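Enquirer: sequence? don't have it. structure:
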């Protein structure tokens, strides 16, 4: 069962997922702190390069299946034109209402 984006508990995470699903890069960046970092499958990545490649140029989309830790940990079916669909885990660190770090990888 998919959790509707507007029902996600954590406002910053809700904004980020909504931005991904809308293909809205500006809204995605607005949900992050200026110095935000991320990792994919345990390796730190260049954030701008990763989001352009994995999300925006490849039409990424998240269908959230579960949330834990007050909405800071998600399991979602993520799909894009490059990789198809995969079950992914996401963990978020939020500071001052914005995401300062996220870690994602296959679940």
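Expert: All right, it came through fine. Since the model is a prediction, treat every value here as computed from it, not as a measurement.

Enquirer: going forward, measure contacts between C-alpha atoms and count neighbours the same way
Expert: OK.

Enquirer: what distance separates the longest helix seen in the chain from the centre of its chain?
Expert: Taking DSSP state H as the criterion, the chain has its longest helix at helix 11-22. Centre-to-centre, helix 11-22 and its host chain are 7 Å apart (CA atoms, centre = their mean, to the nearest Å).

Enquirer: From residue 80, how far out is residue 40?
Expert: Counting by CA to CA, to the nearest Å, the separation of residue 40 from residue 80 is 15 Å.

Enquirer: in the one helix or strand residue 77 maps to, what counts as buried?
Expert: Secondary structure here is read from DSSP states H and E; on that basis residue 77 sits in strand 73-80. The neighbour-count check on strand 73-80 (16 or more other CA atoms under 10 Å) flags 73-80 as buried.

Enquirer: try this one side by side with the last:
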């Protein structure tokens, strides 16, 4: 069973990813949200489309810490299969303003 992150914005992010709900995903982000993957800055819209929504991305949360803003998850998509990943979120005003991900 997947852990549910304590932070409501992060929980909504995970729910949107797992539900394949692009509108819900973008509604939980600040308009100027940024992200990085394995330490490299990425274009958020391009990365999200390629890694999540066009590839059936799904997060199965294994652990949550830092009040639900740091996660370890099995991330699965049709491009790479399943891999163990880490996620760190910055939440500003109840919305995700930045997330960093990479292999754990």
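Expert: That came through fine. Being a predicted model, the structure only gives us computed values, none of them experimental.

Enquirer: Any idea what the TM-score is?
Expert: Superposed pair, TM-score by TM-score structural alignment, normalised by the length of the second structure: 0.98. Supporting alignment: 104 aligned residues with a CA RMSD of 0.8 Å.

Enquirer: rewinding a little: superposed on the second structure, where does the next helix or strand after the strand holding residue 77 of the first structure end up, distance-wise?
Expert: Downstream of strand 73-80 of the first structure, the next assigned helix or strand under DSSP H and E is strand 84-95. Following superposition, strand 84-95 of the first structure is found to deviate from the second structure by 0.2 Å on average (mean CA distance after the TM-score superposition for the first structure).

Enquirer: Now the equivalent of residue 12 of the first structure over in the second structure: closest residue in space that isn't a chain neighbour?
Expert: By TM-score structural alignment, residue 12 of the first structure lines up with residue 9 in the second structure. Closest residue in space to residue 9 of the second structure, ignoring its immediate chain neighbours: residue 95 at 5.5 Å, by CA to CA, 6 or more residues apart in numbering.

Enquirer: What separation is there between the one you found and residue 26 of the second structure?
Expert: For residue 95 of the second structure, the distance to residue 26 of the second structure equals 10 Å [CA to CA].

Enquirer: Compare those two (neighbour count), which wins?
Expert: Remark: of residue 95 of the second structure and residue 26, residue 95 carries more neighbours, 22 against 17, as counted by other CA atoms under 10 Å.

Enquirer: and that one, what is it in contact with?
Expert: Residues in contact with residue 95 of the second structure, defined by CA atoms under 8 Å, 6 or more residues apart in numbering, are 9, 28-30.

Enquirer: Please report how far it lies from residue 85 of the second structure.
Expert: When CA to CA is the yardstick, residue 95 of the second structure and residue 85 of the second structure sit 21 Å from each other.
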